[in-house]
Every structure is written in C-alpha cells, then in structure tokens.
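output the structure for:
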Amino acid sequence: MSRSLWRHRDFMVLWSGRTLSETGDAISLLAIPLLAVTVLDAGALEVGVLTATRMVAYLLISLPAGVWVDRWPKRMLMVICLLLRAGLVATVAVGAWFGWVTMAQLWIVALLSGVCTVLYETAHHSLVPTIVAPDQLLDANGKMSTTYSVSMIAGYSVGGALISVMGVARTVGLDALAYLGNACSLLLIRRDEPARAEARERHFRRELAEGFSFVFRHPIMPRLVAAAATLNLFSQMIFALSVLYLVRVLRLSEGQVALTLALITIGGVTGGLVSGRLARVVGTARIIWAAPLGLGWLVLLVPASRPGWGMATYTLGMAALSALFAIYNAASISYRQRVCPPELLGRMTASVRWVIFGVMPLGALLGGALGSWIGVRPTLWIAAAGVWASGLWVLLSPLRWMRDLPADTAGKRNEEAIQVG
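Here you go, the predicted structure:
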C-alpha cells in the first residue's frame, strides 16, 4: 500500500502553492470577463477573442515547450513563469485603476499569460511523477483536480465579494499576489529533480519527433487524445459565452454571476474526490467514455435555462461538466504519466496538450462567431450536444470492451515504437 500523500511534505508544498495560484486564477477568470462585458461593453465576438487569445499559446508553443521542459530545470522554469504572469496581471489592475484599460490590452495580456501558462503546466505535469511514487499518481492527480474545483469556489466567492466592495476593476490585481505565493512555495520543495540525460548531442527536431512518436504510435493514447480534444472544443464554446449568457440572457447581477460560478465548481470537487475510487470500481478504461456519456447529457440543461429559475438549471448542467472534467482528467493524466518513460514526460505532455488544448482557442472563436451569427442560446445547444458526443471516440473503439487500460503492455509497445522512430 502506498504512503499517504497527506504526510508527503514535498507534495503538500507543491499542492498548497498551486491551490493558492488557482484561487487567484479564479478571481481573474471572473473579474476580467466582467470587466470586458460591464466596463468595456464587449460583445460575443470580443469575449470569444479574449478567451481564444488566452488559449492560442497551446497551438503556438506547446510542442517546443515539451523539449524545453525536458532540457531545463522544471521548478525554476515554473518560478519564472509565475513571476511573469504576476507582472502581466498587475498591468491590468493598474490600467483598470487609472481608467485606461482597453480590450487590446486584455487580449495582449491574455496571449502572453497563455505562453507562461503553457510552459508552467507542461513543467508541472512532468514534475509530479518525480515527486510522488507511481502508485500515488492517481491519488495525486485526483487531489489536484479536487483542489482546482475548491480553488474555483474560493476564487469566485471571494472575487464576487471583492467586486461588490472594491469594484471589478480593482479586484484583478489580487491574482498577481497569488502567483508570487506559488513561486515562493516551489522554492521550498526539497527533493531534487532527476539528472537529465546528456548522452547524445541535442537535436531539436529529433527530440520533438520522439514525443509525437510516443503519443501517436501508442495503441491507446490517440483515442484518448481525440476524445479530450472533442470535449475541449465544445466545452470551450460554452465557457467563452458563459458570462455573456448569464448577464444578458439570464439577466443575473454581478453578485449572482459570481455565486453561480462558485456553485458550479461543486461538481468538480465531487468528481475529484470520487475519481480514484470510481475508476477502480468502474474500470480505468470504461470511466473514460462513461464520464462524458453518463454526465454529458446533463450539460443540455445549460441552453435550456430561462431567466428566473435558469440559475438553478444552468448551475446543475455546468456542475455536471465540471465533474466530467475532474473524473476524466484524473484517469487519463495518471495513465499517461505511468506509461511514459521519465525522459519523455515533457514532450509527451506537450504533444498531447498541443492537440487537446490547441482546439480550445478554436472553440472559443467558434463560440463567439456562432453566438454573434445565430445567437447565444442556439450556439450553446450545439456545444452541449458536442460535449456528450465526445465519449463516442472511446465507446466506438476497442477500448469499449476493456475494463482497465493495459499499462504494462502499452508501455512496452511504446518503448519499441520510440526505438524504431
């Protein structure tokens, strides 16, 4: 039986620092779109572009990020990214305070912050397996998923209260302090990273190709990537229009928007808490298609919502989506980390995230464009149906007949694939 992570000092330090910055993220995710909608009078397309610019970095630098993460010290790279993100968010707070903030500034800050986020997240997913044992990964990723949802609740709740007291403009800057706190926590981790191999001459294209080779010659992983990409594409259409939908269609106040977004994350908390046990009971292969198909239909409650009682149905539908993400991510990330050789973790993570996160700015732009063309509610109907259908990639594959993913067999096959490629 694996040692409890509650007594694992380095994991607890990593976990607590990430929790702090994710709470700050939630404040910004609430405050900045509200700033755009209520202060700058942004429309559906402008809000969609704002969301897209935050995500477009996954298309631009995810692949080289994997090579850099495998070459450079991961913790120091994460610290640098956090410091840069703190500075970028601070410029929005200063601009909002003095009244010269513009949509162009928000787009630029979102783009540059996205670059830092890609590097930070790639390094984080590669760092976790060096801190905890392989049999602790499912527990560790489940805790991270749960904490993300708890942080969203705290951030939205605190953010809503602060917006009511301080105004939406002045609330943004608190995210910068959260990033600084996370950077300090990373410096407290005692465990040294494994030494990086220096046996052969560096070759950027070859190193990049090894990550792709591992992922797309794998007998299982391409199916998981396709399902996750579909889920992200359609869910991002929903997220891009969320604040606009709540404010202008369901006619909620700023405080009600904050409360709704906080309640939604209860689904993520629940999903994160049960993800490990559910995967063991249902099966680590089955849970990947059972989560979107079993919970995805509830997302249809989002476009079905109406002013008045709509806050309740919207919250239930989005909470189901939040739980879906927590359950799916805990199982799929843990599997990828276990079957991947340590020296390829960064490039494997980057290759997967280039696809599954690379579709997110496309989803945001598509949501904004369709919202302007056919209306917000019809766009949400299309997106909700797409979220449910994402599970079909796995259901209509050989994984349908498997209970658990064959980690050992897959790992051996892919080591051979890397040698051939």
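
drop to CA atoms for contacts and neighbour counts, all remaining ones
Noted.

how about the strands in this protein?
Counting by DSSP state E, no segments of the chain form strands.

show me what contacts the residue nearest to the spatial centre of it?
Nearest to the geometric centre of the chain sits F357, at 8.2 Å (CA atoms, centre = their mean). Contacts for F357 (CA atoms under 8 Å, 6 or more residues apart in numbering) come out as M55, Y58, L59, A229, N232.

would you convert those into TSV that also reports neighbour count and distance to S164?
Conversion of the contacts of F357 to TSV gives the following (neighbours: other CA atoms under 10 Å; distance: CA to CA, whole Å):
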residue	neighbour count	distance to S164
M55	28	29
Y58	26	34
L59	20	36
A229	22	37
N232	26	32
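
which one of those is nearest L370?
N232 (16.8 Å; CA to CA).

just checking, that closest one touches M360?
Yes. Using CA atoms under 8 Å, N232 is in contact with M360, at 6.0 Å.

in stretch 84-101, what counts as buried?
When neighbours are counted by 16 or more other CA atoms under 10 Å, the buried residues of stretch 84-101 are found to be 84-97, 101.

to clarify, my last question referred to stretch 357-367.
Buried-residue list, stretch 357-367, by 16+ other CA under 10 Å: F357, G358, V359, M360, P361, L362, G363, A364, L365, L366, G367.

same question, stretch 117-131
So for stretch 117-131, counting by 16+ other CA under 10 Å, buried means 117-129, 131.

this one as well, want them side by side:
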Amino acid sequence: MADENADGSPAATPPPARSAVSALMFSQGVSVAGTQVTALALPTLAILLLDTGPLAASLVFALEYGVQGLTGPFAGVLVDRVAARRRLLVAVDVIQLLLIATVPLAHAAGALTLVQLYAVAAVSGALGGVSAIAVPTVVADFVPAEGLVAVNAKLAGARSVGQIAGPGLAAALVQAVGAATAMVADAVSYGLSALAMSLPRLRRGEETKQAAARPGLAESLREGIDVLRDQPLLARLAVAAAALNLGGAGLGGLFAYFAYQVVDLGPGELGLTQAVYSIAAVTAVITAKRVIRRVGLTRVIPVFGPLAATALFLIPLASLGAALPVLIAYQLAFGFCATVWGVSWVTLQQQLSPPEQLGRVLGLSRSIGQLVMPVGALLGGTLAGAVGTTGALAVFASIALAGTLAVVTTRPQSARPGASRA
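The predicted model follows:
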C-alpha cells in the first residue's frame, strides 16, 4: 500500500525510511508471533508440569500485564533519555532472547521452578512495555507528520499477522515438542527481530545524535503528566483505552465459557468467530488511512471508540438467540472499529506530544491501560458468580462504553508547534 499526500496524490518515501518501516514491520510481526508461543507455554508449564492450581496459573498473566503497567512511566522516561532508540530496541530484543532461553535450559537441567516462570513473565512484560513505547517513538523520529497514519497502520497490520499466525504456531509447537522446548521459537523470534532492527539506517547522523539534558526522574515524570494535563484529549484517550481494556479483559476472560456453556457453541464455531475478528482487523488496517483521511483524525476518535464499545453488547445479546450470527457480527464490528481507533490514538499521541516527551506520554498512557487488565480478568469470574455470566458481560460492556464516551465531548485539538517530526 503506497503512501499518499493529504490530497490523495502519491507521496515519495525516502529509501532509508522505506527500509526502516520494513524492518519495523518484520520485527513487530515476528516478535508478536513468537510471543504467542510463550503466552501459551508459560501457563501450560505451570499447570501441567509444576501442577499448580488455577490461581497460581492466572498469576502468570497478571504479572506480565501488571508489571508492564507499573513500569510503563519509567520505561517512557528511559525511551526519552536514550539518543539512539533503535539501539534500545535491539538491546531489549537481545535481553528478551536470553531471558526466554532460560526456561528451556532450566527444563532440560531439571531445575525449572514456578518462581522462575513468574520472574520470566514479569521481566518479559516490563521489557515488552519498553518496546511498545519505543516503536511509535522511533516512527515519529523519521516519519513526517502526514505519513504517520499510513506507517502506524502498516505496523498494526504486521502485528495482526503475528497475532493470527502465532496461536496456531504455538499450539502446534507445544503439542509437538512440549511447552518448554517450544519457547525456543520465541527466543529465535527475538533474535530475528534484533537482526532486522540492526540493518537499516533511519537517517543520517542517527548514531551520533546527542540526547537532551536529563532532568531527575521525578521531574521527568512530572513533565509527562503536565503534557496530559495540558492536552485534555490525550488524557481522555488514556481513560478511554483503560475502559476498553478493563471491559475487554473482563469479557475476554468469560468469552469462551459463555460460548461453550451459555450459548452452546462448539470449538469450531468459536474458532470461526475468532477468525472473523482477524479478518475485520486486517480489513481495518488496509482501509485505516482512507477512513481517517475521509472522516478526519480528531473525528475518528469520538466515533470509533464508542462504536467498538457498543459492539461488546452483542456478546450478552447472543444469549437471546441466533448466537453464532450475533457473535460473528460482534467480531466484525469490534475488530474493525477498535483497530481504526487504535491507529488513530497512536497517531494523535505522536502529533500532540512534544517530541522530547513522547516516550513519557506513551508510557503514562499505556500504564493506565495496562494496570486495569489483570483487574478485569480477575473480576470477571467473581462478577459472573454474583450476577451470572450474561449479566457480567453486560456490566463490562457498559464500563467500556462509558469510558469511550469520555472523549466525545472533548474539543478537537491541533498538534503542538514542533510536535510533528519531519
């Protein structure tokens, strides 16, 4: 998909930028696919090999997202302080490779413990947060403002491909060679990602770029908070994302149970609905640039967020009848609207944040959104026991809708002078 100017005419992308975008797309796709292996392997090892209960196994998930949320603001400070951010991405990938490799090595030596699984989940989650903040910051370093939507959509597409291919790869590997050995594939994926990011040159003089003056940690965090305070749209977007994540985590934890036990779907039918979500997400990636250009970046946000949240109500409505068609409609609507919303959110953060503080804005916003995910996942079962599965699904959908409606009344803002990078 070629880049275009605002008037729809083709826009030339400099060869270094094209190679950098390609490297980022490969890096994102392969690492996301590899991460799916570890996401399945860690709880599998905890449950089947170490014989833990459901609470201990769920802590693997909670630690990964909880630690990522807690360390997000500090990761943002780190990203803003590092001059060569691409080198940071390579370093994080190498550390991830070494970290993941400790699990199959410990298993082979007969020394694998639950404490090690928890440590791997926590540290890997924190490192993943650094990468998630650094990638859009690297993009904003070398992509002109008018090209941000297109590049963000391409990266979202690469991640979608990884998310589509990853679960099948993970299941096949875990079945074929065992959970611990399967994690070698994730370690290899980080190695490939590091290699890809080591090859392109983003722009002339990148390696000798000097970092800005470094205030203290507390002052650095305060500067990021000041940006969110001065830009109400960014603050409300963080709240909306947190609401979607909270509702989505609660719904996600109950979705399979609802499908099997409440509306009596089979595994094949459940898999079909998930495949439809992937198709909708990829369609959104392909069309996001055109949709955002036609609707307007600041108008996409207050429309597509609530639409995505409204689609969540189709899940409990499936209990009234025609469950499969209703759940397919949910996956179509949510997959498309949430993906377009996500691309728009990242682009607005890049455009509205001062360049030297973008990492902190991303870190603080991600922290707000990540910390609610383990809360939502753990609350899902508790709430379902109190009001029933269908009632709990409706409550979580209502939370998501209320949060996304917070941005509807926000007055659109323009990018700060100097915020976009040429």
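
returning to that earlier point: from the buried residues of stretch 84-101 of the first structure, which two are the most distant?
L84 and W97 (20.2 Å).

measure the aligned residue in the second structure for A285 of the first structure to V30 of the second structure for me?
Aligned by TM-score structural alignment, A285 of the first structure pairs with T298 of the second structure. To V30 of the second structure, T298 of the second structure is 31 Å away according to CA to CA, to the nearest Å.

tell me which of these two has more neighbours.
V30 (25 against 18; other CA atoms under 10 Å).

chain neighbours aside, what residue packs nearest to the equivalent of that one over in the first structure?
In the first structure, the residue equivalent to V30 of the second structure is L20, according to TM-score structural alignment. Counting by CA to CA, 6 or more residues apart in numbering, L20 of the first structure lies nearest to A178, which is 5.7 Å off, once chain neighbours are set aside.

correct me, but the one you found touches S16?
No. With contacts counted by CA under 8 Å, A178 of the first structure stays clear of S16, the gap being 11.2 Å.

so for the two, which residue has more residues nearby?
Using other CA under 10 Å as the criterion, A178 of the first structure and S16 rank with A178 on top: 21 against 18.

and the gap between that one and T147 of the first structure?
According to CA to CA, A178 of the first structure and T147 of the first structure sit 15 Å apart.

just H218 of the first structure next, same as before
Shown here: H218 of the first structure relative to T147 of the first structure, a distance of 31 Å by CA to CA.

of the two, give the one with the bigger neighbour count.
More crowded of H218 of the first structure and T147, by other CA under 10 Å: T147, with 23 against 18.

assess the claim that the match of A285 of the first structure and P412 are in contact.
Yes. Assessed by CA under 8 Å, T298 of the second structure is found in contact with P412 at 5.8 Å.

please name the residues that touch the residue nearest to L20 of the first structure.
L20, S21, E22, T23, G24, A86.

which position in the second structure pairs with it?
So A178 of the first structure corresponds to S189, using TM-score structural alignment.

any idea how far that match is from V94 of the second structure?
10 Å.

residues contacting A36 of the first structure?
By CA under 8 Å, 6+ apart, the residues touching A36 of the first structure are A42, V47, M103.

apply 7 Å and report the result again.
For A36 of the first structure, the contacting residues are A42, M103, by CA atoms under 7 Å, 6 or more residues apart in numbering.

just G114 of the first structure next, same as before
By CA under 7 Å, 6+ apart, the residues touching G114 of the first structure are R54, M55, A57.

in the second structure, what sits opposite it in the alignment?
By TM-score structural alignment, G114 of the first structure lines up with G125.

distance check, that match against L371 of the second structure.
The spacing between G125 of the second structure and L371 of the second structure, counted by CA to CA, is 12 Å.

V30 of the second structure too?
With distances taken as CA to CA, V30 of the second structure is found 26 Å from L371 of the second structure.

surely Q357 of the second structure touches R81?
No. If you go by CA atoms under 7 Å, Q357 of the second structure and R81 don't touch, sitting 9.3 Å apart.

and these two? which has more neighbours close in?
Ranked by neighbour count (other CA under 10 Å), Q357 of the second structure and R81 place Q357 first, with 24 against 21.

which position in the first structure aligns with that one?
Looks like Q357 of the second structure aligns to L344 there (TM-score structural alignment).

report the separation between its match and R205 of the first structure.
The spacing between L344 of the first structure and R205 of the first structure, counted by CA to CA, is 14 Å.

tally of neighbours for whatever residue of the first structure lines up with A400 of the second structure?
In the first structure, the residue paired with A400 of the second structure is V387, using TM-score structural alignment. The tally of other residues near V387 of the first structure (other CA under 10 Å) stands at 30.

repeat that for the one 4 residues further on.
Taking other CA under 10 Å as the neighbour definition, G391 of the first structure ends up with a count of 25.

where's the nearest residue to it once chain neighbours are set aside relative to I382 of the first structure, distance?
With sequence-adjacent residues excluded and distances taken as CA to CA, 6+ apart, G391 of the first structure is closest to W289, at 4.5 Å. Distance check for W289 of the first structure against I382 of the first structure: by CA to CA, it reads 20 Å.

which one's more surrounded, those two?
Per other CA under 10 Å, whichever of W289 of the first structure and I382 has more neighbours is W289, with 24 against 17.

so who does that one touch?
Here W289 of the first structure is in contact with G391, L392, V394, L395 (CA under 7 Å, 6+ apart).

most surrounded residue in those?
Counting neighbours by other CA under 10 Å, G391 comes out on top of these with 25 neighbours.
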